[in-house]
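Enquirer: this is the structure alone, sequence omitted:
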């Protein structure tokens, strides 16, 4: 079965269909995924059911936020609820996004010249490839409720520090509380486990926290690994699973959790 990218955008027989044909479709195909449009699926019979199934089955969802289209917001909301990885784009000129989008990475694009579309295509391909690479390194797993401490940290704390380490590229890079919580939920931990883990990691100075402002001026927390945090990762590298997960396994659950000595899946 071909892995798909579910396309969430207006389809108007005009501008947005041209964008799909000329930019979005080839950019997605360059990643090895098949762009899926439910309106072009001859087997689709009940649109809402087929949309939900298409989103669930997709490796990644692509979303164009340029206009307020009710179908786009419905499909995006469902994709967020399903915790799907998203490649978000938006034409320049939009002033603000809904709260659930504000802390996410959005590719802003203009359409003043052909080079703008080439730049947009390259960024879409790069973003989706990055999402797929992350998926190859982080499995969705079912974790035990209680496990023994390892190197001074409990399993949920290890999962938290590994989540941050897998998403940032150095001491200056950081990710939001919202994103960490979302990734922790994918490996079986709820919001309370995430917040407790963050506070503990702050107290032992493995991570740092600072406050940034979104486009409306509202504050939100971002976290980064400290030098001590990276040292902990290096010292405990044998406890972290560095093997890539095959794409066919991406949507399933592994056998992790049956043994307290299992590796943390990052």
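Expert: Right, received. Where do you want to start? What you see is a predicted model; the values in this text were computed from it and never measured.
Enquirer: could you use CA atoms for every contact and neighbour count after this?
Expert: Noted.
Enquirer: residue contacts, the residue most central in space within the chain?
Expert: For the chain, residue 85 is the residue whose C-alpha lies nearest the centre (Cα atoms, centre = their mean; 3.8 Å). Contacts for residue 85 (Cα atoms under 8 Å, 6 or more residues apart in numbering) come out as 59, 60, 61, 131.
Enquirer: between the residues you listed, which sits nearest residue 111?
Expert: residue 61 (22.3 Å; Cα to Cα).
Enquirer: A strand includes that closest one, no?
Expert: Yes: assigned with DSSP: H, G, I helix; E, B strand; the rest coil, residue 61 falls within a strand.
Enquirer: count the residues that sit near it.
Expert: Residue 61: 26 surrounding residues under other Cα atoms under 10 Å.
Enquirer: show me what contacts it?
Expert: 5, 6, 7, 8, 55, 79, 84, 85, 86, 87 are the contacts of residue 61 under Cα under 8 Å, 6+ apart.
Enquirer: so which of these belong to helices?
Expert: 55, 79 (DSSP state H).
Enquirer: is it possible to get a markdown table of the contacts of residue 61 that adds distance to residue 213?
Expert: Listed next are the contacts of residue 61 as a markdown table, based on distance: Cα to Cα, whole Å:
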| residue | distance to residue 213 |
| --- | --- |
| 5 | 31 |
| 6 | 31 |
| 7 | 30 |
| 8 | 28 |
| 55 | 31 |
| 79 | 25 |
| 84 | 25 |
| 85 | 23 |
| 86 | 22 |
| 87 | 22 |
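Enquirer: got another, please set it beside the one above:
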């Protein structure tokens, strides 16, 4: 089969697949699937394979991953294990009507909602001959999908299946205000905190075993914040609600219309206080961290 050549700067193929180890598989299984089957198939089809953990830019990592997910001209989605994050990312590719090749391990139960789509299976034993055969099969589907896109044909597209004329589009971030970026930043911080909190919960049994004979000490941080005069009660309420939403606080108490005391289980930077106050239309005059 002859493939029409199209010169494009971005030839990434985003690999949507489980990243973390799964209890039903040996440790490192999906990393081997990526390195031994999916990545070589991409390269043979003329694409540069990219996985979520390859995205290493220094700014907001989740946004980088989503941007790469949506900007890559091709993607492979591994449906094995029915991973929720995998299905979410597949849904985003569908919403933006981006071509995606579906693959799954032999024996994976079919998912009802995408059962009408074409998918390619690979074998999980990672036997040398099977690996080479599976690479070739996936490479062929990638090339056929690329050709179909060039010919304007539908490939695993819910948008075209439902005759939706306008798929989703990305908003120009040049139009974002400082408030928009700050909102995104706080959302990312909240997500990181939640992930750390979940990790700590999982580690608690281990910590109890290791440190059962040790006394654990926790620190509480106390802050006293003075604002410029003549602040509205609504602005102060908004400031306290944002603090409660984004930090683990023990107490928030208004000592007057111009000051507030905060007791927190975690350290809060002055920059965070100033940014949060600014978003609530408040001006901070002074911040004191109390030594107890």
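Expert: Nice, thanks for sending it over. Remember, predicted model here, so these are calculated numbers, not experimental data.
Enquirer: please state their TM-score.
Expert: Once the chains are laid over each other, their TM-score by TM-score structural alignment, normalised by the length of structure 1 reads 0.51; 152 aligned residues with a Cα RMSD of 2.6 Å.
Enquirer: trace the residue nearest to the centre of structure 1 over to structure 2, please.
Expert: In structure 2, the residue matched to residue 85 of structure 1 (TM-score structural alignment) is residue 99.
Enquirer: same check on residue 51 of structure 1?
Expert: Using TM-score structural alignment, residue 51 of structure 1 sits opposite residue 65 in structure 2.
Enquirer: state the helix or strand in which its match lies.
Expert: Element membership for residue 65 of structure 2, per DSSP states H and E: helix 61-71.
Enquirer: state the distance from the aligned partner of residue 67 of structure 1 in structure 2 to residue 66 of structure 2.
Expert: By TM-score structural alignment, residue 67 of structure 1 lines up with residue 81 in structure 2. From residue 81 of structure 2 across to residue 66 of structure 2, the span is 21 Å (Cα to Cα, to the nearest Å).
Enquirer: what of residue 105 of structure 2?
Expert: Distance from residue 105 of structure 2 to residue 66 of structure 2, by Cα to Cα: 25 Å.
Enquirer: residue 259 of structure 2 - nearest residue in space that isn't next to it in sequence?
Expert: residue 226 (4.4 Å; Cα to Cα, 6 or more residues apart in numbering).
Enquirer: Three-state assignment for residue 19 of structure 2, please.
Expert: Residue 19 of structure 2 - assigned by three-state DSSP - is coil.
Enquirer: what's it aligned with over in structure 1?
Expert: The alignment partner of residue 19 of structure 2 in structure 1, by TM-score structural alignment, is residue 11.
Enquirer: pretty sure its match is touching residue 17, no?
Expert: Yes: Residue 11 of structure 1 is within contact range of residue 17, at 5.6 Å (criterion: Cα atoms under 8 Å).
Enquirer: the helix ranked longest in structure 2 maps to which residues in structure 1?
Expert: As assigned by DSSP H, the longest helix anywhere in structure 2 is helix 178-210. Alignment note (TM-score structural alignment): helix 178-210 of structure 2 is unmatched in structure 1.
Enquirer: could you check the angle helix 61-71 makes with that helix?
Expert: 120 degrees (axes from the mean of the first three to the mean of the last three Cα atoms, to 10 degrees).
Enquirer: ok, back up a step: nearest to residue 235 of structure 1 among the contacts of residue 61 of structure 1?
Expert: residue 85 (30.3 Å).
Enquirer: from residue 59 of structure 1, how far off is the closest one?
Expert: For residue 85 of structure 1, the distance to residue 59 of structure 1 - Cα to Cα - is 7 Å.
Enquirer: cool, and residue 235 of structure 1?
Expert: For residue 235 of structure 1, the distance to residue 59 of structure 1 - Cα to Cα - is 33 Å.
Enquirer: more neighbours, those two?
Expert: Between residue 235 of structure 1 and residue 59, residue 59 has the larger neighbour count (other Cα under 10 Å), namely 24 against 11.
Enquirer: so where is the strand or helix carrying residue 108 of structure 1 in structure 2?
Expert: Using DSSP H and E, residue 108 of structure 1 sits within strand 106-109. With TM-score structural alignment applied, strand 106-109 of structure 1 matches the range 119-122 in structure 2.
Enquirer: average gap between the matching stretch and structure 1?
Expert: When structure 1 is superposed, stretch 119-122 of structure 2 averages 1.4 Å from its matched positions, counting by mean Cα distance after the TM-score superposition for structure 1.
Enquirer: flag every buried residue along that stretch.
Expert: Applying a neighbour-count criterion of 16 or more other Cα atoms under 10 Å, one finds 119, 121, 122 buried in stretch 119-122 of structure 2.
Enquirer: so which of those comes closest to residue 253 of structure 2?
Expert: residue 119 (57.7 Å).
Enquirer: can you tell me which residues contact the closest one?
Expert: 101, 102, 103, 104.
Enquirer: distance from the helix or strand hosting the last one to structure 1 after superposition?
Expert: What that stands for is residue 104 of structure 2. Using DSSP H and E, residue 104 of structure 2 falls within strand 100-105. By mean Cα distance after the TM-score superposition for structure 1, the fitted strand 100-105 of structure 2 averages 0.8 Å away from its aligned residues in structure 1.
Enquirer: and that strand, what does it pack onto?
Expert: Applying 3 or more Cα pairs under 8 Å, 6 or more residues apart in numbering; DSSP states H and E, we find strand 100-105 of structure 2 packed against strand 74-78, strand 119-122, helix 128-150.
Enquirer: report the buried residues of the following helix or strand past the last one.
Expert: So that's helix 128-150 of structure 2. Note on helix 128-150 of structure 2: by DSSP H and E, the next helix or strand toward the C-terminus is helix 158-161. Buried residues in helix 158-161 of structure 2, counted by 16+ other Cα under 10 Å: 158, 159, 160.
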